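Peer 1: Have a look; sequence and predicted model below, questions after that.
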Amino acid sequence: MIFDLHIHTTYSDGLFTPEQVIDLAISKGLNGIAITDHDTVLGIEPAIEYSKKTRGLKIIPGIEFGCIYKDEEVHILGYFIDYKAESIINMTKQLRKDRVNRGIKMIQKINDLGMELTLKEVKKLSKKDYIGRPHIARALINRQYVTNMEEAFNKFLNRGMPAYVEKDTLGLREAINLIHKSNGIAILAHPGLLKNKNIIYDCIKNGIDGLEVIHSKHKREDFEFLFGISKGYGLIITGGSDCHGHIIHGDYLMGKYYINICDIPIMKGRI
């Protein structure tokens, strides 16, 4: 059973609704996907309900928490979480509120740089009460201040750039514990992108269950390095495209990076 375990929807910074994501997954021949929006679980229920009306695509309820740890962004994926648990609902509600406040500050910084950008036009590009840097980047593109997402981030929105604002996040251990408390499986997302690879071992010490070994931005050497660590420490090996709905090299990423869920007994059992 082929699963893409890293998918974003319009409920965070993806371009596709949960329904559109499912349609694309079916067209790619996938048996299942994990909905892993940033700091929110609001896209899970629509995905599950829509999947019942289609050809039985299996949906794993998930989330992706961002943490700041040792001056780096560290992302923790949670799979099979109880997305209706009070602890998850309360925390994600606060995180979404913090994201909106952060977005307002970043928009103000952009205006301070002599450009014009409003909260209203950024919100038009987002879903409900969620604002992420990609929404601000798309607004900058619409205003023709930049030509693409990469330029927007490199010039203004990345850490150290003039419009960047640090976000309020969960602590590393806090994120892992919250996932475990909601009966979930905690996985370190795209660890090959970390500059400080010692953070991987810190995550292991803090109870991470596995590593996202297969990822659209991992190089061959990343895969081999992470595969070795996973085997050495008895960690779960997962994989996913991290699809946000963009066309890259003529196609969507979804379905190009995946795992066979049958190779992960603890996950197959929950399916």
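Peer 2: Everything's here; your move.
Peer 1: can we go C-alpha only for contacts and neighbour counts from here?
Peer 2: OK.
Peer 1: Show me the contact partners of the longest strand along the chain.
Peer 2: When the chain is parsed with DSSP state E, its longest strand is strand 58-69. For strand 58-69, contacts defined as C-alpha atoms under 8 Å, 6 or more residues apart in numbering pick out 31-41, 44, 47-48, 51, 73-83, 169-172, 175, 271.
Peer 1: redo that, cut-off 7 Å
Peer 2: 31-41, 44, 48, 73-81, 83, 169-172, 175 (C-alpha atoms under 7 Å, 6 or more residues apart in numbering).
Peer 1: How about stretch 146-166?
Peer 2: 102, 106, 109-110, 133, 137-138, 140-141.
Peer 1: Now render those residues as TSV, adding distance to residue 245 and neighbour count.
Peer 2: TSV is the format used below for these (distance: C-alpha to C-alpha, whole Å; neighbours: other C-alpha atoms under 10 Å):
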residue	distance to residue 245	neighbour count
102	24	20
106	24	23
109	28	18
110	26	21
133	16	21
137	15	23
138	13	19
140	19	24
141	17	16
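Peer 1: Second structure follows, compare the two:
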Amino acid sequence: MSNIARFPLYDLHCHTRASDGLLSPQAVVQRAVDMRVGVLAITDHDCVTGVSAAQQAAIDQNLPVNVIAGVEFSTVWENHEIHIVGLNIDIHHPVMTGFLAAQHDCRQTRAEHIAERLEKAQIPGALAGATRLAEGGVITRGHFARFLIEQGRADNFAQVFKSYLARGKTGYVPPQWCTIEQAVDAIHHSGGCAVLAHPGRYGLSAKWLKRLVAHFREIGGDAMEVAQCQQAPNERTQLAQYARENDLAASQGSDFHQPCPWIELGRKLWLPAGVEPVWERFPELAPVFECAER
């Protein structure tokens, strides 16, 4: 039995070209193997079209990685955009497919409104450009950012969001996403585990972050991400405490989108002592989360 089989490295949050990642599902799976990830969740934004291709790639190439069917939903809570990850979902369940269709419609409408705002700011062709860059996948603000960089409007993502796509800027359109409750309900109906994604990235004060975590637990949330590649000092310890206080399982994920020096599949993913890993909290998920002998 290999070390990966006995001690799999879990990365339960990553993106492919199906949403705003730069790599194909097949390339993401191969990169996960290269980074010694043994259990990988494909969690594209409001879509699951990359899941089957990723799982099939692992099977066809006999790769030492288990690929989990997942998704990352955008929701709105107290005027903040909050992301909820679903793990081990049935991507064909009618509740899930219907919910995904509604989220897709919201994204398409928002994309059209972003393009209209940019058009008024003398930046034409934004919708066509973002659509081209999405390559048939879900259109996100990331695709608009790449288009604006192509047009020479900024040098990098940080600049383009600060100047055009962040709240209050020219191309910003307030999201009309679903509620956290609706996302959790869809995940549960499809047999999945609902995880509060990257809680430390919402710019919330400690008081409001505690409220968010408590609300998530109250409406039936199962786990929260505690470990990411990049975190502020002591953030991992603080999030672990919130997980324990609210009886939430702990998850970990890189939120990988593309190869870069700071965020990489499997990098710095470990859970502090005293938390219960999500793959241990739910025995029914064990056959999926348990990396088989090879």
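Peer 2: Now that the structure is in, tell me what you want to look at. Treat the numbers as computed from the prediction; the structure is a model and nothing was measured.
Peer 1: where does the TM-score land?
Peer 2: Remark: TM-score between the superposed chains equals 0.93 [TM-score structural alignment, normalised by the length of the first structure]; 268 aligned residues with a C-alpha RMSD of 1.7 Å.
Peer 1: In the second structure, what stretch matches the longest strand of the first structure?
Peer 2: Counterpart in the second structure of strand 58-69 of the first structure, with TM-score structural alignment as the criterion, is residues 66-77.
Peer 1: now swap in stretch 172-182 of the first structure and tell me
Peer 2: Using TM-score structural alignment, stretch 172-182 of the first structure lines up with residues 180-190 of the second structure.
Peer 1: returning to that earlier point: buried residues in the longest strand of the first structure, which are they?
Peer 2: Of the residues in strand 58-69 of the first structure, 58-68 count as buried by neighbour count, 16 or more other C-alpha atoms under 10 Å.
Peer 1: Present those residues as JSON lines; the columns should include distance to residue 216 of the first structure.
Peer 2: Below are the buried residues of strand 58-69 of the first structure laid out as JSON lines (distance: C-alpha to C-alpha, whole Å):
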{"residue": "58", "distance to residue 216 of the first structure": "22"}
{"residue": "59", "distance to residue 216 of the first structure": "20"}
{"residue": "60", "distance to residue 216 of the first structure": "20"}
{"residue": "61", "distance to residue 216 of the first structure": "21"}
{"residue": "62", "distance to residue 216 of the first structure": "19"}
{"residue": "63", "distance to residue 216 of the first structure": "18"}
{"residue": "64", "distance to residue 216 of the first structure": "16"}
{"residue": "65", "distance to residue 216 of the first structure": "19"}
{"residue": "66", "distance to residue 216 of the first structure": "18"}
{"residue": "67", "distance to residue 216 of the first structure": "21"}
{"residue": "68", "distance to residue 216 of the first structure": "22"}
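Peer 1: still on that earlier bit, widest-spaced pair of the contacts of stretch 146-166 of the first structure?
Peer 2: With distance counted by C-alpha to C-alpha, no two of the contacts of stretch 146-166 of the first structure lie farther apart than 102 and 141, which are 19.6 Å apart.
Peer 1: List the ones among the contacts of stretch 146-166 of the first structure that fall in strands.
Peer 2: Those of the contacts of stretch 146-166 of the first structure lying in strands (DSSP E): none at all.
Peer 1: for the first structure, which helix is longest?
Peer 2: Scanning the first structure for the longest helix, with DSSP state H as the assignment, gives helix 86-112.
Peer 1: Look up the counterpart of that one in the second structure, residue range please.
Peer 2: By TM-score structural alignment, helix 86-112 of the first structure lines up with residues 94-120 in the second structure.
Peer 1: before we move on, the earlier item: check the mean deviation of the longest helix of the first structure from the second structure.
Peer 2: Comparison of helix 86-112 of the first structure with the second structure after fitting gives an average deviation of 1.4 Å (mean C-alpha distance after the TM-score superposition for the first structure).
Peer 1: Between strand 58-69 and that helix, find me the angle.
Peer 2: 60 degrees (axes from the mean of the first three to the mean of the last three C-alpha atoms, to 10 degrees).
Peer 1: what's near enough to touch the alignment partner in the first structure of residue 146 of the second structure?
Peer 2: Mapped onto the first structure by TM-score structural alignment, residue 146 of the second structure lines up with residue 138. Under the criterion of C-alpha under 7 Å, 6+ apart, the neighbours of residue 138 of the first structure are residue 149.
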